[in-house]
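A.B. asks: sequence? don't have it. structure:
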């Protein structure tokens, strides 16, 4: 058995592969032989040591895995060895094997690949919680999605289209043709266009109904100003200032504490709302997350969503996978295969 471990915070080379012995499953636990692990942006921020809730070292990153059950605890009745499953876990996914509580597992649809399944429990659930629970996207509404070519962004785009919404994709110009092909109504490159002005233009001056913002910094203020009446802004992260080497102290201040000039009375009179999402804390509301997973699976089986895999890296190449994401090269998810 092998896993990728962080023993000191730093650049991608801080990720090293080491042998380990997985613990025996507890009475209600399951051991999974991992076929694919999703790589998520928080993994990169944790590696840099600048995550708000950075775990103690040494630490094995990875929140989502897919594979097959190889061992179950004596009180587990819902799964048997050989079952194809995916799981959400509290770290440890960059590994050949993981042990996790059985209630964190879900069986894959027969048609779903291991690669597709490995991105459901974090990327698609994050998108579903944003679209369904926080933004309550409805048919006919206009939704602007930041980082639309990333894993969460593409998931959100597909979920919004499934609800009959119009999607404006915010991404680098090199990704626009593919986003339009998938179904985006229009695209904006924020590095080349004024985001607020372009959103107003594309919505006939009304402003967007919903904006999902994972960029952070000054983008939050621009997104808020681009909302129309009853507009909803969902804050998902702050990937805009983080690079392979990390960020300067000033950048970190802008990353975690961007200035948003929103007074409560102004929020009320503007008829707008702002909400935030941090998925790890939401698993305490297990019933909500499970409902989201099952709705996503139903949409997958009906053909309305399709997890998009950009690149597959070997476990030994986890550092290269992180560099690839830092360079903003991916269109869809990056995964690791043991």
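C.D. replies: Thanks, I have it. Just so you know, these numbers come straight off a predicted model, no measurement behind them.
A.B. asks: hey, let's count contacts and neighbours off CA atoms from now on
C.D. replies: Will do.
A.B. asks: can you give the contact residues for the host helix or strand of residue 292?
C.D. replies: Under the criterion of DSSP states H and E, residue 292 resides in helix 286-301. When contacts are defined by CA atoms under 8 Å, 6 or more residues apart in numbering, helix 286-301 is touched by residues 109, 120, 121, 124, 125, 128, 129, 282, 283, 305, 306.
A.B. asks: also this one, for the comparison:
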């Protein structure tokens, strides 16, 4: 099979197409003929040598795919050869064939293309776990999202709106703010507005009940100011750095909860639980057309360098996908 090889940790030019053996599924795995693979920020970090894969995972980049099952392990019960699924994989997504645990596969929503389906697993698993499992967000609450036009951001906005949450999201340009507004959220241009002041104004001085932060750096302290009493702040990335000097007093005075997580390091049992909840509680929104994929750009397998550069430009609105068809 063909796959994307990483010559050595570094910039996007270290990626190239190579050939290797098709993997063999374990007893609880399926083998997918990959038609499309999502590009995600952890892929960039892995390419840079900052996010090594677990010891038992494929060293090939790629955490989400959509495709057709071509082989099943002997303990696979739900899926059959020929089924079309999207899957959260533990690595190996940038390849013509990839392995996925049975429990991390989900049916492709009706009428979705493989490219559309490949945008779902990594972002929806991440958002569901952090907002709905960890932060326990509820209808009527106010959610502040930093990075509202990222793949995570557009997913979080749509999911939260679908569940009756009031959403505010930050972005860096008028174009991105317009995209946020179109998804049903209130947009803040962080280059021209102070998000703390705007959030306070929009919530009659109360602040946001939940904050989803991918920025870190000086945003950590500012999030304390923007949060409501009993607020929950969830950190899932640190684009501006994870090491900062902060005053923890607001956590005590406001009774705040500061938490965070990474998805890849979680157990198979935890990921299976997320998948079950997504299929039961979120997948119906696709059929009802209340949530839709937001795709920024699609690149061919041979254009993987350009795909990574597009993500690193931070100009994208929505998901970036590799199309293997």
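C.D. replies: Done, it's in. Computed from a predicted model, the values in this text were never measured in an experiment.
A.B. asks: any idea what the TM-score comes out to?
C.D. replies: Once the chains are laid over each other, their TM-score by TM-score structural alignment, normalised by the length of structure 2 reads 0.92; 320 aligned residues with a CA RMSD of 2.0 Å.
A.B. asks: on that earlier part again, ChimeraX command for the buried members of the contacts of helix 286-301 of structure 1?
C.D. replies: Typed into ChimeraX, the line below selects the buried ones among those, using 16 or more other CA atoms under 10 Å:
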select :120,121,124,125,128,129,305,306
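A.B. asks: I'd like the contacts of helix 286-301 of structure 1 as a markdown table, with distance to residue 75 of structure 1 and secondary structure appended.
C.D. replies: Formatted as a markdown table, the contacts of helix 286-301 of structure 1 follow (distance: CA to CA, whole Å; DSSP: H, G, I helix; E, B strand; the rest coil):
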| residue | distance to residue 75 of structure 1 | secondary structure |
| --- | --- | --- |
| 109 | 24 | coil |
| 120 | 26 | helix |
| 121 | 24 | helix |
| 124 | 30 | helix |
| 125 | 28 | helix |
| 128 | 31 | helix |
| 129 | 31 | helix |
| 282 | 26 | helix |
| 283 | 22 | coil |
| 305 | 35 | coil |
| 306 | 34 | coil |
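A.B. asks: can you list the buried residues in stretch 101-113 of structure 1?
C.D. replies: By neighbour count on 16+ other CA under 10 Å, the buried set for stretch 101-113 of structure 1 is 101, 102, 104, 105, 106, 107, 108, 113.
A.B. asks: could you identify the most distant pair in those residues?
C.D. replies: Greatest spatial distance among the buried residues of stretch 101-113 of structure 1 (CA to CA): 101 and 113, at 22.3 Å.
A.B. asks: what's the host helix or strand of residue 232 of structure 1 packed up against?
C.D. replies: Following DSSP H and E, one finds residue 232 of structure 1 within strand 227-235. If you count contacts as 3 or more CA pairs under 8 Å, 6 or more residues apart in numbering; DSSP states H and E, strand 227-235 of structure 1 packs onto strand 208-213, helix 218-225, strand 273-276.
A.B. asks: list the residues that contact the residue positioned nearest the centre of structure 1.
C.D. replies: Centroid check for structure 1 by CA atoms, centre = their mean gives residue 123 as the closest residue, at 3.5 Å. By CA under 8 Å, 6+ apart, the contact list for residue 123 of structure 1 reads 40, 151, 152, 155.
A.B. asks: which of these show up in structure 2 as well?
C.D. replies: Counting by both residues aligned by TM-score structural alignment, their matches' CA atoms under 8 Å, structure 2 reproduces these contacts from the contacts of residue 123 of structure 1: 151, 152, 155.
A.B. asks: got a markdown table for those, with distance to residue 56 of structure 1 too?
C.D. replies: As requested, those are exported to a markdown table (distance: CA to CA, whole Å):
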| residue | distance to residue 56 of structure 1 |
| --- | --- |
| 151 | 27 |
| 152 | 26 |
| 155 | 31 |
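A.B. asks: and the longest strand for structure 2?
C.D. replies: The longest strand of structure 2 (DSSP state E) is strand 29-39.
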